[in-house]
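Turn this into a model:
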Amino acid sequence: MPDNKKKPARSGSSSGKKTAAKSSKPAAKKPEPKSEKPARRGLDPESKAHIFIPFILVLFALFLLLGMVTDNWMGFVGKGLRWLFYGLFGGAAFAVPMLTVVLAFFWRNEVRDGTLKYLILFQVLFLLFLDGMIHLWTGGTVRFDIAAFWENGTELCGGGVIGGIIGCALHSLVGDVGAHLIGIPAIIIFGLSVFGITPYSAYIHIAYFIKKRREEAAENPRGKHERRVFRIKPEPEPVEKTYPKVRRDPNNKHRFVPDVEVGEGADGTEAQPAAEPDIRPDGTAEAKEPPVSDDDIPPFDIPGVKIETVKAFTSASAQGKVPEKSHGTEKSELEAIFGDTSAVDDAVRKFAEEQRAKAAKSGSEVLPDGSEAELEISRTPAAPGENNIPEIVKKEYRFPPVSLLRLDTSPKNVDISDELHTNAKKLVDTLASFRVRTRIVNVSRGPAITRYELAPEEGVRVRAIANLVDDIALNLATTGVRIEAPIPGKAAVGIEVPNKTVSTVYLRELVDTETFRKAQSKLNVSLGVDVAGEPVFLDIAKMPHLLIAGATGMGKSVCINSIITSLLYKAKPEEVKLILVDPKKVELNIYNGLPHLLVPVVSDPKKAAGSLHWAVTEMERRFELIEDVGVRDVKNYNNVTKDDPDREFLPQIVIIIDELADLMMTAPDDVEESICRLAQKARAAGMHLIIGTQRPSVDVITGLIKANVPSRIAFTVASQTDSRVVLDMAGAEKLIGRGDMLYAPVGASKPIRVQGAFVSESEVESIVAFIKDNDGGKAEYSTDIMDSIDRAAAACGSGKRGAQPDDDIDDGGDPMLKQAIELAIESGKISTSLIQRRLSLGYGRAAKLIDAMERRGIVSPPEGQKPRTVLITKQQYMEMVVNRSEELE
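Sure thing, here's the model as predicted:
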């Protein structure tokens, strides 16, 4: 019996995995340990060697440069290096230290990306072509004479030996003109490649710049013509006003300190710094009054800001006492701008008294005179041409720590040689009893199954082994035996036998690996472990769409949770957005409130169909933007327009549908059409579909959907027919469940057997809670998208309750209930008098609306004469509207 093929142990955190991939010789009872070759480790940019190499390269470049430009500074070694490099490269020798510095600058990034060899190759090609052209430009001899090349190179005439060889070769083959036509473009291309700029990316940026300039040039003459026809004088360009940028105070996360450069005032004295505004939890700004002196008055305007309400004023402004500036002039700056300010003071004082009176009537708390001013500033962006206020920078997204995931604590290094030897012997004997002669060539053990690789003798048909699957299962006293005949890429037949003890693959084992961390794609997710114990990852961007099917309880929902969790560990909210469709209402609602969500988790089947319709509309809109720029996909669009403030950044969007069967029952035509259109075109627009179903029948997974969704995952299914619906082949009916899957990526000839990663509900809850806490606790849903989904859902018109989007939140036909709920949520408290004033309703109707909100649990029971307290947040209300929650019925 031949020796077994032992696979090298994996490095990194995955090397400690329980029984990752074991190969043994079943013929021997206790195989002797063999000397294993050390595992080949990849380059680690954080290692000490790669930290010091750039410094060594810079020192070498400096030493070489000084040795070439000086006589005795670098001693004998410097003279020797100068003689050597001058003789080899001639005038191009000075490019060697410069390229060495560039190599040192990009060293660690290239090592991390695995492209160091390409950088060195581009530098060598750039130096060779540059040296050859310098030889031709500086009058080097075109006669092939190495001695003359060396002598001329030491005198910086020509390109030395290397430049002379290349220059003479080009001159002899294509002539002087041809040498320039080849050499100059090669120098430009390889020179740009040294700095990571490919010719295609340079072409895209130049073409976009030229196109934008043409559009601007086409608009300018049109404007001049209109002004000439209508005799309109050109408007003077507005003077741009600068405002202080806001930076965050590290000592207090609720306070922002304006980063202001304090200069000299008009009178030569040092100006006072600006006041520190307080940011309240409700998003309003509380501006503290700075110390006002007689020599300095703050400007009396806030450009670009619309003041909605003023709750209180300082005592000075309320009483009309405005200190005057003393600049040696008769009028203050305020009077110079507005004239007599007494009328303004009276108007301000009158307005403040009216606001206090209104606040006292509505029962709200009134601040006493002399307190700090509180200005509630509108968050609506200023119109084009207006000056914008300083923006408060949102918290940077913090990736959840790996410690939130469960660590595998099961015992390691369990002796399984007896089990492997016994099963291997039974396999060979069982096949021999049917006159099928085989031999074991390799054994691979995974978490759930072990694959025995058998090589049949000459003359044995592969189909003869595949037909004995039931007899093999009988002799091994097990179920779920699967035969892969032949194994792709091997001259062997694989017999997959379930392990007696199934090991759980935890998601942390995959997320905490170098492969996952170094993946460039933001849509790279962890899937599980294959039969050899190697981790399996998938890139959703390359799928580009995925179908997940399996019977109830076989691991489909856990797989979807693993995919979503991996995305949370890989992508920021501004990079990847999610739309989650959960018709079952219990699987994905845990993710509500995440900043990655465009809208709350969609549970209503009608609105789910509307979500797909919106996705089609968004896809077409993105294609128009991509076409305007002149690129092919979203990635190139974002790269080209990243410095253009007029172009929006387009994040990637992943649409996850947990149960397709329910949607196909609600609106089959609309759902199928939207899925097919997205699957056909949405890849270039950066939009991807992940479709899950527990009923893989032909009426759910139609032929059009299968044809446009090339990547599939099949968990255990009930019959061979269901397996053929999902994978176009049998095999999924023999899986053992508990995350056991067949993964068929796009382009694969046969599916891969994978044990899916497990993530518990408590782990998901802790990760979601961490992200929500660090994001401020409030999800920013897009109201425009929600309105579009409502309109699309109403257009579907095939729902069980009709097509009116708002009929389930009306109370007995009263159309004002929705407005009353929104008023309550915005105000924080609600009363009958407030509804009467704001909605212009009578007392009886307002009281009925209050009672309707109380029955739905939106407001609290009555507390005497006090206003009712609102019990839900705006985020919860938006989720209720999207999902048509029963609380609103």
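
C-alpha only now, for contacts and for neighbours.
Noted.

Can you give me the distance of Glu534 to Leu735?
Counting by Cα to Cα, to the nearest Å, the gap from Glu534 to Leu735 is 19 Å.

So the two - more neighbours on which side?
Ranked by neighbour count (other Cα atoms under 10 Å), Glu534 and Leu735 place Leu735 first, with 23 against 18.

what's the closest non-adjacent residue to that one?
Excluding the flanking residues, the one nearest Leu735 by Cα to Cα, 6 or more residues apart in numbering is Thr716, at 5.2 Å.

Second chain to compare with the first, below:
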Amino acid sequence: MPEGLVLIVNTVRALVRTAVFLVRNIVPVSVLSVLGWLGYRFGWLVPVLLPALVTLGLSMWAGVDRPSFVRWIARPARARWRLIAVYRRDWQPVLVTAGLTKVHKGREYLPSLVRVRCGPTSDRVLVRMLKGQAPDAWERVAVNLAHGFGATLVRVRDGDRPGRIWLEFVRKDALAVPIPALPVPDGSAVDLSGVVIGRCEDGSPWRLRLLGTHVLIAGATGAGKGSVIWSTIRALLPLMLAGLVEVWAVDPKRMELSFGRALFERYGRYSDDPKGGMVNMLEAAAEDMNARAEQFAGVTRSFTPSHEHPFRVVVVDELAFLTAYCPERDLRKRAESALAVLTSQGRSVGYCVIGAQQDARKEVNNLRNLFPDRIALRLDEDEQVDMVLGDGARNRGALADQISSVPEIGAGVGFVRLEASPDPVRVRAAYVCDSDIRDMVAYGVPNLDTWGAA
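Coordinates of the predicted model:
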């Protein structure tokens, strides 16, 4: 190639790189240019005082209204910094190593970084994929991406349009510290479409929907199923005392729910009547549910709790005992039939079934598809994650099998997959200890001795 042509090509490349640099760094380049012009035009005291005044103004803003300062200044600035110092710096080598680039006719094609958003504990990186690339290609190498960019884990989310995805890089565990029992809410603040029982990974309240759904909780021994159940009951306590909500508790283990027995409208445990007391309760609930459906037919399509027809929550602490482990075959069939009726027809007439189980296998509970909202706490095997939350949940970041077995770290931590969204959300339920339950009982049944005698 002639020397003159080589010089032209190199000059064009340098100009293009300079233009790209200026576009990518338009804000700092513009600021420096303005300060330089002010120094040249008015003297160098002006560009020295101006940043000092801006810093003083920002400090006052942060002191007066910190949330708005964080939203409009701190997080965008941090996102810009991490875009340059973390993601753009290592973007090509990490993606090449992970196998997410393509080479065609000697030219390397690289997915594009679009933007970065920073939260308190994670970064969200918007990526424009290569033509013909699919999100599952990124899901398969999520571990590679996490190590490459120094994150604890990476989740892949759908983007704002086809061809784009969000990569959620988790920097630190916001749920590592147990959450104490939440205060008993005021009755007017209880919303059955989302009772607050803990916290999500992004710091927002974890709102568990009860009205119009059923909830399945799956987790190994010590995973914190009791935290979810008792936090839910605690959130419902004001409406329970007002007569607008009833909790029917089925307690085969005779341990978890017996502590708050005085709070429940009906309570059944295996030792009370091993010949079918718990099953009779479920059948009674199914019968009442059918009566409600008959009464509401042609009158209303939506349910509103009332004293005549309270919202009824049926809590089954160990669902697998009734569907698989009960020694009486006839009782298993009756229990499964009653649960099938409640979960398939009860949502629209004010019934919600909350079922907890340790074993996630289908042969243990073949009714799990009738539970629209599911919670996966710590599980023993990675295959069980998709059994509980649905196919592809683990690839999308629901690593329930990797939750710590240390109670102080992992109890109550889990992943939620809601009916309306395919993406799992990491959450932690508040821990309701024995003394908290005693206080709830004393709050709900002040004359406990008289109640017990009755």
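
where does the TM-score land?
The TM-score (TM-score structural alignment, normalised by the length of the second structure) is 0.66; 359 aligned residues with a Cα RMSD of 4.0 Å.

number of nearby residues for the residue mapped onto the residue nearest to Leu735 of the first structure from the second structure?
Applying TM-score structural alignment, one finds that Thr716 of the first structure aligns to Arg378 in the second structure. Per other Cα under 10 Å, the neighbour tally for Arg378 of the second structure reads 30.

tell me the SS of Arg378 of the second structure?
coil (DSSP: H, G, I helix; E, B strand; the rest coil).

quick one: the helices in the stretch 401-550 of the first structure?
Using DSSP state H, counting those that start in this stretch, the helices of the stretch 401-550 of the first structure run over 417-433, 462-466, 469-476, 507-511, 514-518.

deepest of those helices, which one?
Greatest average neighbour count among these goes to helix 507-511 (a mean of 23), per mean count of other Cα atoms under 10 Å.

Quick one: list the elements packing against it.
For helix 507-511 of the first structure, the elements it packs on are strand 524-530, helix 556-570, judged by 3 or more Cα pairs under 8 Å, 6 or more residues apart in numbering; DSSP states H and E.

tell me the most buried of those?
It is strand 524-530: most buried of those by mean count of other Cα under 10 Å, with a mean of 25.

corresponding residues in the second structure for the longest helix anywhere in the first structure?
Selection of the longest helix in the first structure by residue count, based on DSSP state H, yields helix 160-194. Using TM-score structural alignment, helix 160-194 of the first structure corresponds to no residues of the second structure.

Between the helices and strands packed on helix 507-511 of the first structure, which one is closest to Pro544 of the first structure.
Proximity to Pro544 of the first structure, assessed across those by Cα to Cα, is greatest for strand 524-530 (11.7 Å).

Tabulate the helices and strands packed on helix 507-511 of the first structure (TSV), appending distance to Glu854 of the first structure.
Output for those, formatted as TSV (distance: least, Cα to Cα, whole Å):
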stretch	distance to Glu854 of the first structure
strand 524-530	45
helix 556-570	36
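
Nearest to Asp633 of the first structure, out of the ones you listed?
Across these, Asp633 of the first structure has its closest neighbour in strand 524-530 (18.3 Å, Cα to Cα).

How are the helices of the stretch 551-700 of the first structure distributed by residue range?
In the stretch 551-700 of the first structure, the helices defined using DSSP H, counting those that start in this stretch lie at 556-570, 605-629, 634-640, 660-666, 668-681.

tell me which residues in stretch 205-221 of the first structure are buried?
By neighbour count, with 16 or more other Cα atoms under 10 Å as the criterion, the buried positions of stretch 205-221 of the first structure are 205, 207-208.

and for that stretch, what span of the second structure is it aligned with?
Mapping stretch 205-221 of the first structure onto the second structure (TM-score structural alignment) gives no aligned residues.

so who does the residue lying closest to Asn524 of the first structure once chain neighbours are set aside touch?
Excluding its sequence neighbours, the residue lying closest to Asn524 of the first structure (Cα to Cα, 6+ apart) is Asp539, at 4.3 Å. Counting by Cα atoms under 8 Å, 6 or more residues apart in numbering, Asp539 of the first structure touches 521, 523-525.

Return the residue of the second structure aligned against Asp539 of the first structure.
Asp539 of the first structure maps onto Arg209 in the second structure, with residues paired by TM-score structural alignment.

Then Val493 of the first structure?
Superposed on the second structure with TM-score structural alignment, Val493 of the first structure falls opposite Trp166.

Its match: neighbouring residues, count only.
21.

same check, this time on the one 4 residues further on
Using other Cα under 10 Å as the criterion, Val170 of the second structure is surrounded by 22 other residues.

That one reaches Ala151, doesn't it?
Yes. Val170 of the second structure lies in contact with Ala151 (Cα atoms under 8 Å); the separation is 5.6 Å.

anything in contact with each of these two?
Counting by Cα under 8 Å, 6+ apart, nothing touches both Val170 of the second structure and Ala151.

Return the distance of the aligned partner of Ile560 of the first structure in the second structure relative to Gln384 of the second structure.
Using TM-score structural alignment, the partner of Ile560 of the first structure in the second structure is Ile229. Counting by Cα to Cα, the separation of Ile229 of the second structure from Gln384 of the second structure is 21 Å.
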